[in-house]
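A.B. asks: A predicted structure for the sequence below; I have some questions about it.
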Amino acid sequence: MSRLASFLALASCLSFVSSTTVAEIQGPAWQSPLAGQTVNNVTGVVTAKSSSGFYIAGEKSDDVRVSSGLLVYSTSSSVLSKVAVGDAISLSGRVSEFRSSSQPNYLFLTELTLPSNIMILSSNNTVTPVVLGKDRFPPTREFSALDVGAEGFLSAPNNSSRIEAANATLQPDKYGMDFWESLEGQLVTIPKATSLAFPNSYGEFWVHGDWPVTGKNKRGGLTITFGPDGIPDGNPEAILVGAPLDGTKNPMVVLGTGLGDITGVVTFLFGFYYVLPLTAPVVTSIPSSDIPATTLTSDLNDVCTITFGDYNVENLMPTSSHLPTIASHIVNYLRTPDILFIQEIQDNSGATSDGTVSANVTLATLVVSIAQLSNVVYNFTEIDPVDGQDGGQPGGNIRTAYLYRPEKLKLVPGSPVGGSLDNTEVKGFLGRPKLSHNPGRVDPNNTAWDASRKPLAAAWQNKFGVQFFTVNVHLSSKGGSSSVQGDARPPVNSPIEARTNQVSTVATFVKSLLFKDPLAKIIVSGDFNEYIQTRSVYKPLTSILTDIDEAAKVPEVERYSYVYDQNSQQLDHALISWGLRLRKVEFEHVHVNTWSPSLAARVSDHDPSVGRIRIC
């Protein structure tokens, strides 16, 4: 930090009033030891300005827990006009810990408010930023010491402790949140940044820099994985890039966009740690727009081999503008599998709440669109929900459904189609289970499914009569969850209790099939709205079924169907029974949406997947 020592010496001669350093204000813990106090003769070099204040760099502390940067908060034009970037200044103010009263799960931000007695000591000073990956290295495994439990930040119960209530001493060499907190207000450089997702609606985007990371996939993103200790790794080494402080605009990025060095100040906003760049980052590379189609194709002459696809088609109705693209994905990227597990099929009137519950026009329109592109004519089957009872977009009555190729498969005859509230039971005899309804809903009156999609079970057979069973699921969404970098630890994973009960209900149904036939061939697939790393949720199913990604030996870092915040993650899963795992199993994720060339070109927030199994 050039010329800083000389101006600090000058500042000490200006007044006999006691002085306070930036390091003393920040302290080694989450909150300032001087919060609520008025401090004088605080000295530092202005590193950046915004419409809500300016940042100063004080003398560097030898303690890595203590930041040497600080936000001076003011929206007063008379205050902001007094200083320029590069000015060495002295000022007084009140130390404050700010958090919006409406956001109790945010962390506090240490600020110097009500700035006064601002004196310019010198100008045109420079501050050398902390180069991340060279001067300091972000931890790559855990967010917080308070994420206790075998599942780390995914452990249940959630919200069992609070960072700000504990106000512990920071451990920046071990925990990601502590690391970013130890740099609060400081000027840093992210070298050779890589974007981890599309920008949000404000143009902000997540990145990692040229430093060691975990979970890196082929596209350049960071996938949620298990660490070597078995604790889920949510990639705390990533950071959000906010709006440039000079008023320029961030570039458009996608998963894997390469960028030049990004220099800016570290802060906490809207539930996350940010680097606010001094100016807009520069794009240096763009990932390929080529999206590979699945290699797992259907063979109509091989009656023992079945291909299946899974796709959340995001609120599909007959007039949806994205319906033709969904059809194109099924034809050109999924290669018209023998059976499709579909989620988020809306009724024929879409989001209009007019009492309509039938989705026959929605599904028929999709089938026709597929046929026009491929000459493959699917049959479909589904069960209408009770109006307004299954959650999702109001009026849409979303549900799960199957498309299937009748030349390859048919529903096992002899059982009626179930109604909205008919419970499907496993009948038959040992070695030959039979469903009471086909298709039928699984325990639809169980309170676990209140305001949520009910699973759709079905029994299928090929032309030789060889049978297998499917359950198409769409569990409760994560709405209401808190930030992974928020105050609540472990973060609120809402509603984890509902999803746990839903999985347990599905597992009970699967067990009843396996009781009749331990080698029954079963696929449970769909949108689980939960990471497989949240073992407490999946335990009832994973104790009797196998994650098909594991069975097919898909590399762990390539197991993702969704990108949110800093993580490539998997909400869509397929689990299979031992009767299928005994034979060859293949599975691929098809990244038609997470690899989309722009957010506008994406037609669903989920990627589809394709599997290939042998039933005989």
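C.D. replies: Sure, I can see it.
A.B. asks: Please count neighbours and contacts with C-alpha atoms only from this point.
C.D. replies: Fine.
A.B. asks: what are the ranges of the strands in the stretch 1-150 of the chain?
C.D. replies: Taking DSSP state E, counting those that start in this stretch to define them, one finds strands in the stretch 1-150 of the chain at 38-50, 53-57, 69-73, 88-98, 109-122, 130-131.
A.B. asks: again with the stretch 351-500 of the chain
C.D. replies: All strands of the stretch 351-500 of the chain, identified by DSSP E, counting those that start in this stretch, fall at 379-382, 399-404, 410-411, 426-429, 432-435, 440-441, 456-461, 467-474, 488-489.
A.B. asks: try it against this one:
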Amino acid sequence: MPSKRTARIGALTVAAVCSTVSAVVLTAPAHADTVHIHDIQGTTRTSPYAGQKVTDVAGIVTALRTYGSSRGFWIQDPTPDTDPATSEGVFVFTSSTPKVAVGDSVTVTGTVSEYVPGGASSGNQSLTEITKPTITVLSSGNAVPAPTVINSRSVPAAYAPAGDTAASGSINALTLEPKKYALDYYESLEGMNVQVADTRVVTATDPYSELWVTVKPHENVTRRGGTIYGAYTSQNTGRLQIQSLGSTADFPVANVGDKLAGTTAGPLDYNQFGGYTLVASQLGTLEKGDLKRETTRKQSRGELAVATYNVENLDPGDGTFAAHAAAIVNNLQSPDIVSLEEIQDNNGATDDGTVAADQTVTKLIDAIVAAGGPKYDWRSIDPVNDKDGGEPGGNIRQVFLFNPERVSFTDRAGGDSTTPVGVTKVHGKAQLTASPGRIDPANTAWTSSRKPLAGEFVFRGKTVFVIANHLNSKGGDQGLTAQYQPPARSSETQRHLQATAVNSFVTEILKAQKNADVLALGDMNDFEFSDTTKILEGDGELWSAIKSLPKSERYTYDYQGNQQVLDQILVSPSIRKGCDFDYDSVHVNSEFSDQISDHDPQVLRFRP
């Protein structure tokens, strides 16, 4: 059945989860304090009846959810009011399999609740529900209210109102303006039967049987069929998550650019994994596109090719080594240097003190050889156990692979997990005090996060400094559909400190040698337009080379219908000013349902 992530979380719902649904009552209801669904939903995001008992709320059952811990059903009033801000649908939370059928005319007596998916600390909006219900079936086989059509004309271009500063930026108490703001429009349909038609897939089907479509086919479209995310102030309003109320075995396995042809219809829900979601009782027919994995060009003899690739928690027990090797050899054309992120230790998530990753790396190198690639050499530094974040016990770290037939590594002793690497000036040239070495590992900026790995390489007699990064994730940031607008990005605080440390280290190299070739690359976990990137770039010490691409091609990741940049290669002025470089984000993963990593690799070719 659909995602196990539908489990209800948070103290706000403990009483509801533990309650039991009353048996269906077939007697006539008592008529006292009767309210309509639109009265319960009201004109704001929270119900004026929250916490109160309501009696004999009438509606037609439009859909049932019979799986997970969020079991219940949706009802909708077939005689709506004239206010577009008030929804005519609501979810009835039963906690066990509901004993009603689609088309039943019912009345429900129960308590109105505002359930926050993910808990109050998530910052998510709340979902208005009726809990602890007593249900009366009046008749069966009734026509279900026709779904409201969601399309490019109905969804406003503006995303959300600014939050109330007196309420910490919350939009909960603001009167909905569904003709002005997209989030208000979706909220005005919460719990109602809705439909979309002939929609393009903008995020591939994930392991939880979810995908994202857009109802605005021309909104920031990419040439491969996605939707680009280009600024905090330019949200893509046509994105909508699709789940299914049926068996996951029947859920379409779609890639970006595919199409859900015909009608997809069902109640509009709200969850912690994407906000507004059409939970489909009827799914459109999948029409496959012809999306192919990209292949970059081979570097010329005089070009140094440097790549970055997040291989997503790779450990010896994974079955993805051959696929990763094929991507490196065939799609990336065997770069001279590959900075790998998320290489786990030799026993993966087993938390027993193991920190060495030689078995993981050797297995990947052997797979690359088997795929027809070079016999890479490698350098890395094992982290202190359980100090670098990531999956507990996994001890992820960055690793340099390099092709010794094309490039050499300058080994200089002294680098370990806790000793900071420095910069010296020798014969007018910058030189690392240790190679490989870790940048400022005792700095609190790196608490529970990966420390950057710095190394010196030589290509055709010229030194190139490479800094492999994996900055802290966006975990803890509020979602785009949060009740706080604009949503808070709390993870930036640490990431900005990390970017400052990296920029400071690059500045040291450039002070020692103004024309030094420096690359800072990896999973920066932030956008090319972000303040994190601005801090990394500093006063021109670095520049993010992905900005050399057209805006519609700037993405390395696909999240909730937004194609966006997380992985970057930043270059020093000597590389940028020469204009003799070629950057490519090679789309082999992020757009595909059978991805082996959620990140696309990038490659930069230049002449040192």
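C.D. replies: Done, it's in. Here the structure is a predicted model, which is why all the values come from computation and not from measurement.
A.B. asks: What value does the TM-score take for this pair?
C.D. replies: Aligned and superposed, the two chains score 0.84 in TM-score terms (TM-score structural alignment, normalised by the length of the second structure); 569 aligned residues with a Cα RMSD of 3.2 Å.
A.B. asks: and of the strands of the stretch 351-500 of the first structure, who's closest to Tyr175 of the first structure?
C.D. replies: Across the strands of the stretch 351-500 of the first structure, the minimum distance to Tyr175 of the first structure, taken as Cα to Cα, is reached by strand 488-489, at 13.0 Å.
A.B. asks: Mean distance between the closest one and the second structure after superposition?
C.D. replies: After superposition onto the second structure, the mean distance of strand 488-489 of the first structure to its aligned counterpart is 4.6 Å, using mean Cα distance after the TM-score superposition for the first structure.
A.B. asks: helices and strands around that strand, which ones?
C.D. replies: With contacts defined as 3 or more Cα pairs under 8 Å, 6 or more residues apart in numbering; DSSP states H and E, strand 488-489 of the first structure has these neighbours: strand 161-162.
A.B. asks: Tell me the mean distance between the strand it packs on and the second structure once they are aligned.
C.D. replies: Overlaying the second structure shows strand 161-162 of the first structure at a mean distance of 3.4 Å from the equivalent residues (mean Cα distance after the TM-score superposition for the first structure).
A.B. asks: and that strand, which stretch of the second structure?
C.D. replies: Across the second structure, the stretch matching strand 161-162 of the first structure (TM-score structural alignment) is residues 169-170.
A.B. asks: what's the offset of stretch 102-121 of the second structure from the middle of its chain?
C.D. replies: 28 Å (Cα atoms, centre = their mean, to the nearest Å).
A.B. asks: ok, and for that stretch, which residues are buried?
C.D. replies: Buried positions in stretch 102-121 of the second structure, judged by neighbour count with 16 or more other Cα atoms under 10 Å: 102-119.
A.B. asks: again with stretch 150-157 of the second structure
C.D. replies: Going by neighbour count (16+ other Cα under 10 Å), the buried part of stretch 150-157 of the second structure is Ile150, Asn151, Ser152, Val155, Pro156, Ala157.
A.B. asks: Please apply the same query to stretch 72-79 of the first structure.
C.D. replies: For stretch 72-79 of the first structure, a neighbour-count test (16+ other Cα under 10 Å) marks Val72, Tyr73, Ser74, Val79 as buried.
A.B. asks: And the helices in the second structure?
C.D. replies: With DSSP state H as the criterion, the second structure has helices at 14-18, 37-41, 182-187, 321-326, 358-370, 492-512, 531-537, 573-578.
A.B. asks: Out of those, which is closest to Val426 of the second structure?
C.D. replies: Counting by Cα to Cα, Val426 of the second structure lies closest to helix 492-512 out of the helices of the second structure; the figure is 8.7 Å.
A.B. asks: So which bit of the first structure is the closest one matched to?
C.D. replies: On the first structure, the counterpart of helix 492-512 of the second structure by TM-score structural alignment is residues 496-516.
A.B. asks: And stretch 46-62 of the first structure, end to end?
C.D. replies: From the first residue to the last, stretch 46-62 of the first structure extends over 21 Å; the measure is Cα to Cα, to the nearest Å.
A.B. asks: do the same with stretch 560-571 of the second structure
C.D. replies: Its first and final residues considered, stretch 560-571 of the second structure spans 30 Å by Cα to Cα.
A.B. asks: same check, this time on stretch 452-467 of the second structure
C.D. replies: Taking Cα to Cα, the span from the opening residue of stretch 452-467 of the second structure to its closing residue is 6 Å.
A.B. asks: Return the distance of the match of helix 492-512 of the second structure from the chain's centre.
C.D. replies: Per Cα atoms, centre = their mean, the displacement of stretch 496-516 of the first structure from the mean C-alpha position of its chain is 25 Å.
A.B. asks: With respect to Glu184 of the first structure, which of the strands of the stretch 1-150 of the first structure lies nearest?
C.D. replies: Closest to Glu184 of the first structure of the strands of the stretch 1-150 of the first structure is strand 69-73 (Cα to Cα; 6.3 Å).
A.B. asks: and among the strands of the stretch 351-500 of the first structure, the most buried is which?
C.D. replies: With neighbours taken as mean count of other Cα atoms under 10 Å, these reach their highest mean count in strand 440-441, at a mean of 28.
A.B. asks: Show me what stretch 93-111 of the first structure is in contact with.
C.D. replies: Counting by Cα atoms under 8 Å, 6 or more residues apart in numbering, stretch 93-111 of the first structure makes contact with 25-26, 31-32, 34-40, 70-73, 112-116, 163-164, 267-268, 270-272, 482-483, 486-488, all of which sit outside it.
A.B. asks: and if you look at stretch 538-550 of the first structure?
C.D. replies: Outside stretch 538-550 of the first structure, the residues that touch it by Cα under 8 Å, 6+ apart are 500, 503-504, 506-507, 511, 532, 559, 573-578, 581, 585-587.
A.B. asks: quick one: that stretch to chain centroid distance?
C.D. replies: For stretch 538-550 of the first structure, the distance from its own C-alpha centre to the chain's C-alpha centre is 21 Å (Cα atoms, centre = their mean).
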